[in-house]
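# take this sequence and fold it.
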Amino acid sequence: MKKIIPFAKIEATGNDFIILDDREIAAALLSPEMIKNWCDRHFGIGADGLIHVSVSGPTTPRMLFFNADGSRGAMCGNGLRAVALHLLTIGVCHKKHDNFIEADDGLHRFTVDEQGRISVELLLNEQNEKKIDAAALDLPAGIELLGFKQVGVPHLVLKTELDEFADFEKLGRRLRSHPLFGAQGTNVNLIRMVDENTIKVRTYERGVEGETFSCGTGVTACALLCWECFSPSQKTLTVQTRGGILKVEQKSGRLWLGGPAHIVFIGQKILEN
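Model (predicted):
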């Protein structure tokens, strides 16, 4: 039997997602193979990940995030912003109210400004942070270790003064599965300081197994380490990614990630049982 499933394709600074909700399909029907096929850029819809959102109950909307390879991910910063746009579009939330999305790592607030930029609150898990031995990483010339942060998911952060590092994807692939990070591995980020309050970030994402145009938790991890290591003068850092500009802000003891998000298209996919 065939069933037609509506979906939305949403990008947040080039990080793109397939959004489904529980009015059309139960999360239990999403198999890793199905998710992998839908995220395939040649034979499927194409995306960095798939997000299932529960909206039909009386409780706070809850998101389940899946990587493009079909594996579960605990959190996704740009995915949160994409879900926020979806909830606003279908009328579940209103931009003038305080709104929340629940993810595996807890409850996240989100806001929308007059220009349509969506900001989400991100949560830290400092208990899972670790000291990394730079020598064990065997980093190439021009690349330095900055640190490691757990922003929902693990992020190794490296630093360079080079305008462009051509072998970043190769380096990211090697470090992503380094024994220091255990079976789960890590995401790998490379930053370059543009000025005191602006950084450029590239991210190799596990689960996608490649460099993405943007990674919300990654740029947040990079911003946190910049505040710790370089003490920039501002509580808001501008982050340049391949997919656009993000802002990471410390405000009233909370950590916010903000930037644009857009609906690329909506469509229907045939689910064959």
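# could you use CA atoms for every contact and neighbour count after this?
Will do.
# which helix or strand lies directly C-terminal to the host helix or strand of Lys170?
Assigned by DSSP states H and E, Lys170 belongs to helix 168-176. Per DSSP H and E, the first helix or strand lying C-terminal to helix 168-176 is strand 187-195.
# what comes into contact with that following strand?
Strand 187-195 has contacts (CA atoms under 8 Å, 6 or more residues apart in numbering) with 153-163, 168, 172, 175-176, 199-206, 218, 222.
# again, 6 Å this time
Under the contact criterion CA atoms under 6 Å, 6 or more residues apart in numbering, strand 187-195 has outside partners 155-161, 172, 176, 199-206.
# for stretch 142-151, same thing?
For stretch 142-151, the surrounding residues in contact (CA under 6 Å, 6+ apart) are 124-125, 129, 155-160, 217, 221.
# ok, now stretch 64-82?
10, 12, 32, 35-36, 39, 48-52, 104, 152, 207-208, 216-217.
# switch to 7 Å and redo it
The contact list for stretch 64-82 (CA atoms under 7 Å, 6 or more residues apart in numbering) reads 10-12, 15, 17, 32-33, 35-36, 39, 47-53, 103-105, 118-120, 152-153, 207-208, 215-217, 261.
# sorry, back to before: quick check: buried residues in the helix holding Lys170?
Buried positions in helix 168-176, judged by neighbour count with 16 or more other CA atoms under 10 Å: 168-169, 172-173, 175-176.
# next: stretch 18-38.
Neighbour-count burial for stretch 18-38 flags 18-21, 25, 32, 35-38 (criterion: 16+ other CA under 10 Å).
# chain center to the longest helix seen in the chain, what's the gap?
If you go by DSSP state H, the chain has its longest helix at helix 216-230. Relative to its chain's centre, helix 216-230 lies at 14 Å (CA atoms, centre = their mean, to the nearest Å).
# to compare against the first, here's the next sequence to fold:
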Amino acid sequence: MHQRRPEEPPSTPPPPRGTIGSTRPPSAVRIGDFVYLVGAYQRVRDMRSAGTAAHRVLIFARRAPWVMREARTTGPSACSDHSPCSDGASSLSPHHARSFAMRFRKIHGAGNDFILLSNLGLDYDNDWSKEAERLCARRTGVGADGLVISRLINDSPAVLEVACFNADSSVATMCGNALRCSAWAAHRDHGFQQMSLRMAGVVHEAVVSDESVWVTAEVGAVLPRRLQAVINGRPTWFDSAHTGTEHVVAIVDDVDAIDAVMVGRLVRHHIDLAPLGTNVNFVQSTGQQALKLRTYERGVEAETLSCGSGAVAAVVVATMRGLVARRAVTVHNRAGEPLTVRPHDARPNRTHWVGGPVTHTFEGVLA
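Have a look, this model is predicted:
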């Protein structure tokens, strides 16, 4: 069992050259700033909303994303993301990658495919964002929607730390299918049937059964009529739903009649959603407690065959709009491998389960 180190030592060392230390709230931190964590200043590579204006998910190059909920010791950077610090300030405590072959799994959750590394020690680190861009390339790499790093933190009870890096090198603060694939691998490797998965500071429950793998998704702000766009000549409203990451959802008559890539890309970069952007979902009611979904995913910058957090967002919005009742809903996708979304028994208003198949495609070794 690994004990968690305290986040703050008794005294704070001076900030690195190029910074001026001060205490600031999450809303004041910017990309390129330094935040003091676990005994060292960490440079913020990117950030995401944490579902509330008061919190931020901070993303670093060489450690897991972290949710900043209160004021911390920080310092602005004298370097830019386009001009890295020559004195090493951009990576203050680097863990140099070791030269050895890494085994990986190619795995997909209902068509959403990943390169999964799950046998790394806690002390092994790398610039996974850069690796994700290289490995996920469809023509020159292994090819995938994302790279998933899963580490066992504790085995009784079972706890894993999961990080997901999108194909464009950005960090996913929530990816339901990546969590489901990680839970499947933990069941295969360690025999766990129930476990906790921690992604970007949020703990998700996971249950593995014979036919499906289930994980929880936390539902944040739901805003009706967030923005409007013209689709096939018709003005269409998009509602927004935060399911661990940003989503907008449009209810349409026929999802197959929509150019999901063209419309999705326009809405994803809509000025009303700047600077974070969003995932874009098109949803059609296909019968009692059934939906059909297409998703343009931010970070992949393309339509994916399935999206777990998008399925949850679709069900939340469809429930708000009266298209489905507050019970299990089947969400059909482009892969033809439906996901099921249902409210959590103990927390039905803020937590949903999303479950479905996971397929292990092949294994390999990264040179």
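# after superposing, what score do the chains get?
Taking TM-score structural alignment, normalised by the length of structure 1 as the basis, the two superposed chains have a TM-score of 0.89; 263 aligned residues with a CA RMSD of 2.1 Å.
# relative to structure 2, which residues correspond to the longest helix of structure 1?
Aligned by TM-score structural alignment, helix 216-230 of structure 1 falls on residues 308-322 of structure 2.
# can you pull out the strands in the stretch 1-150 of structure 2?
Secondary structure of the stretch 1-150 of structure 2 (DSSP state E, counting those that start in this stretch): strands located at 22-24, 34-37, 40-49, 56-60, 66-68, 72-75, 102-109, 112-117, 146-155.
# mind putting those strands into CSV with distance to Gln284 of structure 2?
CSV is the format used below for the strands of the stretch 1-150 of structure 2 (distance: least, CA to CA, whole Å):
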stretch, distance to Gln284 of structure 2
strand 22-24, 44
strand 34-37, 44
strand 40-49, 27
strand 56-60, 32
strand 66-68, 34
strand 72-75, 44
strand 102-109, 21
strand 112-117, 20
strand 146-155, 27
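# looking for the alignment partner of Gly299 of structure 2 in structure 1.
So, by TM-score structural alignment, Gly299 of structure 2 is matched to Gly207.
# secondary structure class for Val157 of structure 1?
Following DSSP: H, G, I helix; E, B strand; the rest coil, we place Val157 of structure 1 in the strand state.
# neighbours of whichever residue in structure 2 pairs up with it, how many?
By TM-score structural alignment, Val157 of structure 1 lines up with Val249 in structure 2. Using other CA atoms under 10 Å, Val249 of structure 2 has 30 neighbouring residues.
# contacting residues for Val249 of structure 2?
Taking CA under 7 Å, 6+ apart as the contact definition, Val249 of structure 2 lies against 238-240, 280-283, 314.
# which one of those sits in the busiest neighbourhood?
Most surrounded of those: other CA under 10 Å gives Ala314, at 32 neighbours.
# tell me who's in contact with that one.
Taking CA under 7 Å, 6+ apart as the contact definition, Ala314 of structure 2 lies against 249, 283.
# ok, 8 Å please
Contacts of Ala314 of structure 2 (CA under 8 Å, 6+ apart): 249, 281, 283, 293.
# what of Pro232 of structure 1?
By CA under 8 Å, 6+ apart, Pro232 of structure 1 lies in contact with 196-197, 226.
# re earlier: look up the closest residue to the match of Val157 of structure 1, ignoring the ones flanking it.
Nearest non-adjacent residue to Val249 of structure 2, counting by CA to CA, 6 or more residues apart in numbering: Asn281, 4.7 Å away.
# tell me how far the aligned partner of the one you found in structure 1 lies from Ala103 of structure 1.
Asn281 of structure 2 maps onto Asn189 of structure 1 when the alignment is built from TM-score structural alignment. Distance, Asn189 of structure 1 to Ala103 of structure 1, using CA to CA, to the nearest Å: 23 Å.
# burial count for Gly57 of structure 1?
Per other CA under 10 Å, the neighbour tally for Gly57 of structure 1 reads 10.
# one more: Arg188 of structure 2?
Residues near Arg188 of structure 2, counting by other CA under 10 Å: 12.
# now it, what's its secondary structure?
helix.
# follow-up on the earlier one: and the helix holding Lys170 of structure 1 against structure 2, how far off on average?
Using mean CA distance after the TM-score superposition for structure 1, helix 168-176 of structure 1 ends up 0.7 Å from its aligned counterpart in structure 2, as a mean over the superposed pairs.
# elements contacting that helix?
In terms of contacts (3 or more CA pairs under 8 Å, 6 or more residues apart in numbering; DSSP states H and E), helix 168-176 of structure 1 is packed against strand 187-195, strand 198-205, strand 210-212.
# okay then, goodbye and thanks.
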